[in-house]
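Q: Model the structure of this input:
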Amino acid sequence: MAEEKAQAAGWFRALRDEIVAAFETLEDAQATGPFAGAASGRFEVTETSRASDDGSDAGGGLMSVMRGGRVFEKVGVNVSTVYGRLGEPAQKAMAARGVPGMDRDPRFWASGISLVAHMQNPHTPAVHMNTRMFWTPGVWWFGGGSDLNPCIEYAEDTAHFHDVQKAHLAPHGEGLYAELKAWADEYFFVPHRGRARGVGGIFMDDRNTGDWAADFALTQDIGRAFLPAYLPLVERRRDTPWTEADKDVQLVHRGLYAEYNLVYDRGTKFGLATGHDANAVLMSLPPMAKWI
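A: Okay, the predicted model is just below:
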């Protein structure tokens, strides 16, 4: 699957480049509000690496983080391609999920993009997106999705975010959007708080229909849906006046987001268990949060 792996990794990198450029354009266009006089935010790019037990090359990626911008308080857009042998904890976790052959052969290859944005304006929703491909000698699969995480909810924003995703998934089969929406509702639920972390989106994992090209095309359309689903919401809300009470609501909601990512998120657990750069894995955490 060397050719397929290269296609997937190249796509994730191209999507990263497109999103980084779009977010920096938003920063340049912000001419009003309390941060308009500040310099436009720019991404700081750092190469990341995965640590292997024997010191051999185990892959890595790019961590791109913008902090203290006009629009974005903190946003990260990471890409990585890692490979090697899974450690025993990760191997057992994958075997428990039913990954074929993982109990016999711990070799793996994984590539993907991961994005989390935390905004200056409390009325502008935070957002998460990721897509990935995973391979072992026994199987390949795709996963990922995106979900909207506003601390102050607007029904029209939620409708737009879901409508764009539904349109992008429509070519891939009737009922697929409803399936992936329900999956997101279940996956992004915070059990110990008894609530969802946001207003949902789409999510899939272990996607292998036997048709690699079709599954890759679906994964690409999940990625393509992100900017048209999200950018209009930023443009709509970024100049909305806010109060200290609004900011307090935002910080408390970020606490919920942090709890989910540290306790339940599968990607966080996998990244830390396989020795990837901890700063890159924990990029999703907000710059500031609050607990009641």
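
Q: from here on, contacts and neighbour counts on C-alpha atoms
A: Will do.

Q: What segments of the stretch 51-200 of the chain are helices?
A: For the stretch 51-200 of the chain, the helices defined by DSSP state H, counting those that start in this stretch cover 88-96, 155-169, 176-187.

Q: who's in contact with the shortest one?
A: So that's helix 88-96. Identification of contacts with helix 88-96 by C-alpha atoms under 8 Å, 6 or more residues apart in numbering yields 101, 102, 103, 106, 270, 273, 274.

Q: and those residues, which two are the farthest apart?
A: Between any two of the contacts of helix 88-96, the greatest separation by C-alpha to C-alpha is 19.0 Å, found for 101 and 273.

Q: And this one, please, so the two structures can be compared:
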Amino acid sequence: MVDFTAEKQRASGWFRQLRNEIVSAFEALEDSHASGPLTNAPVGRFEVTETRRASDDGSDAGGGLMSVMRGGRVFEKVGVNVSEVYGQLGEAAQRSMAARGVPGMADDPSFWASGISLVAHMQNPHCPAVHMNTRMFWTPHAWWFGGGSDLNPCIEYDADTAHFHHTQQAHLDPHGVDIYPALKAWADEYFYIPHRKRARGVGGIFMDDRNSGDWQADFALTQDIGRAFLPAFVPLIEKRRVQDWSDADKDAQLVHRGLYAEYNLVYDRGTKFGLATGHDANAVLMSLPPMAKWV
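A: I've put the predicted structure just below:
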């Protein structure tokens, strides 16, 4: 049996630290928005709610923090969640894990998982929506990391896409020059909407089931996926938030959000896992946009 108590504490502590840095950076964007549209709107602030995971027998099963900002000057809705949950996987989740090659599920379905998950939907259609998460999963027989981030503009700018990808590559190249191309290709495959025959955005990086056998190296890679996020995303918002938009721009944003909602409800692994394991439904579904449109 692999215990990993210290490693689990380090990972969950890191996810909380990253959450604090992102929340501070996003509130700073609200504070500094002094020119362009919506400068007279209320300054957005995160509302923080503790979440708990429901267990069948009523025992402690962990939880987390759900931090959501709505109706700010820059962010229309953004959620930054952290969680640390544990207990016994149900039969459906056991089958899913076994199908992914996790050993020992029939003998001992105990699990522990911790991570940070973020989705931001912006007021200005010129500002791209974005998703980011990093996580660690443990069972008595295995452990792994996962995570990534991807950019979801409704109005695409080649320079913004290039900056987002370049920043991620700069953070990942120290772990091996083969890492970024592999995770970029994985994101292109994962963040694809089969029934629409298109990607949901302009890509990013993605990994899952990461276990090279070296926990320290895999944790360091996961941390740098998280560290890349703010420098990849914030400069784009600082540049685009001052641009005026038209009714047609806003309409394009709402239609694009429909794609995002479809993907998260139909295909996203994290949504399926969170609902299947009894985590707070509001926290799991905080990724959905406040408004969307279908043509």
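
Q: Need the TM-score from the superposition.
A: After superposition, the two chains reach a TM-score (TM-score structural alignment, normalised by the length of structure 1) of 0.99; 292 aligned residues with a C-alpha RMSD of 0.6 Å.

Q: before we move on, the earlier item: mean neighbour count and distance to residue 112 of structure 1 added to the helices of the stretch 51-200 of structure 1, as CSV?
A: Converted to CSV, these look like this (neighbours: other C-alpha atoms under 10 Å; distance: least, C-alpha to C-alpha, whole Å):
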stretch, mean neighbour count, distance to residue 112 of structure 1
helix 88-96, 16, 17
helix 155-169, 18, 19
helix 176-187, 18, 18
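
Q: Just send the ones you listed back as JSON lines, with distance to residue 196 of structure 1 too.
A: Formatted as JSON lines, the helices of the stretch 51-200 of structure 1 follow (distance: least, C-alpha to C-alpha, whole Å):
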{"stretch": "helix 88-96", "distance to residue 196 of structure 1": "24"}
{"stretch": "helix 155-169", "distance to residue 196 of structure 1": "14"}
{"stretch": "helix 176-187", "distance to residue 196 of structure 1": "7"}
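
Q: Please say which position in structure 2 residue 215 of structure 1 maps to.
A: Alignment note: residue 215 of structure 1 maps to residue 218 in structure 2; criterion TM-score structural alignment.

Q: so how much does the helix or strand that contains its match differ from structure 1 once superposed?
A: Per DSSP states H and E: residue 218 of structure 2 is located in helix 215-227. With mean C-alpha distance after the TM-score superposition for structure 1, helix 215-227 of structure 2 departs from structure 1 by a mean of 0.2 Å once superposed.

Q: in that helix, what's buried?
A: Across helix 215-227 of structure 2, burial judged by 16 or more other C-alpha atoms under 10 Å covers 215, 218, 219, 221, 222, 223, 224, 225, 226, 227.

Q: would TSV of the residues you listed with distance to residue 129 of structure 2 be doable?
A: TSV is the format used below for these (distance: C-alpha to C-alpha, whole Å):
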residue	distance to residue 129 of structure 2
215	32
218	27
219	26
221	24
222	22
223	22
224	21
225	18
226	17
227	18
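
Q: was I right about residue 80 of structure 1 contacting residue 113?
A: Yes. Residue 80 of structure 1 lies in contact with residue 113 (C-alpha atoms under 8 Å); the separation is 6.8 Å.

Q: Indicate which one of the helices of the stretch 51-200 of structure 1 is closest to residue 10 of structure 1.
A: Of all those, helix 155-169 sits nearest to residue 10 of structure 1, with 20.7 Å by C-alpha to C-alpha.

Q: what about the closest one, how far off from structure 2?
A: Helix 155-169 of structure 1: mean distance to aligned residues in structure 2 after superposition is 0.2 Å, counting by mean C-alpha distance after the TM-score superposition for structure 1.

Q: on that earlier part again, ok, the contacts of helix 88-96 of structure 1 vs residue 127 of structure 1, which is closest?
A: residue 270 (20.7 Å).

Q: Aligned to the closest one, what sits in structure 2?
A: Using TM-score structural alignment, residue 270 of structure 1 pairs with residue 273 in structure 2.

Q: Tell me how many other residues crowd its match.
A: When neighbours are counted by other C-alpha atoms under 10 Å, residue 273 of structure 2 registers 15.

Q: That one in helix, strand or coil?
A: Secondary structure state of residue 273 of structure 2, per DSSP: H, G, I helix; E, B strand; the rest coil, is helix.

Q: Grab the nearest non-local neighbour of it.
A: residue 93 (7.4 Å; C-alpha to C-alpha, 6 or more residues apart in numbering).

Q: which one is residue 35 of structure 1 nearest to, not counting chain neighbours?
A: The nearest residue in space to residue 35 of structure 1 (C-alpha to C-alpha, 6+ apart) is residue 70, at 4.9 Å.

Q: close enough to count as contact, that neighbour and residue 41?
A: Yes. Counting by C-alpha under 8 Å, residue 70 of structure 1 does reach residue 41; the two are 6.4 Å apart.

Q: Between those two, which has more neighbouring residues?
A: Higher neighbour count among residue 70 of structure 1 and residue 41: residue 70, with 27 against 22, using other C-alpha under 10 Å.

Q: Alignment lookup: that one to structure 2.
A: Aligned by TM-score structural alignment, residue 70 of structure 1 pairs with residue 73 of structure 2.

Q: ok, now residue 232 of structure 1?
A: Using TM-score structural alignment as the criterion, residue 232 of structure 1 maps onto residue 235 of structure 2.

Q: how close does that match get to residue 169 of structure 2?
A: Going from residue 235 of structure 2 to residue 169 of structure 2 by C-alpha to C-alpha, to the nearest Å gives 16 Å.

Q: what does residue 108 of structure 2 give?
A: 39 Å.

Q: Over to residue 21 of structure 2?
A: Here the criterion is C-alpha to C-alpha. By it, residue 21 of structure 2 lies 21 Å from residue 169 of structure 2.

Q: OK, contacts around residue 221 of structure 2?
A: Counting by C-alpha under 8 Å, 6+ apart, residue 221 of structure 2 has contacts 172, 175.

Q: need the longest helix for structure 1.
A: Ranked by residue count under DSSP state H, the longest helix found in structure 1 is helix 2-29.

Q: picking that back up, in terms of secondary structure, what does the helix or strand that the helix holding residue 218 of structure 2 is followed by contact?
A: For helix 215-227 of structure 2, the following helix or strand on the C-terminal side (DSSP H and E) is helix 229-240. The contact analysis (3 or more C-alpha pairs under 8 Å, 6 or more residues apart in numbering; DSSP states H and E) places helix 229-240 of structure 2 against helix 5-32, helix 158-172.

Q: Tell me which of the ones you listed sits nearest to residue 149 of structure 2.
A: helix 158-172 (9.0 Å).
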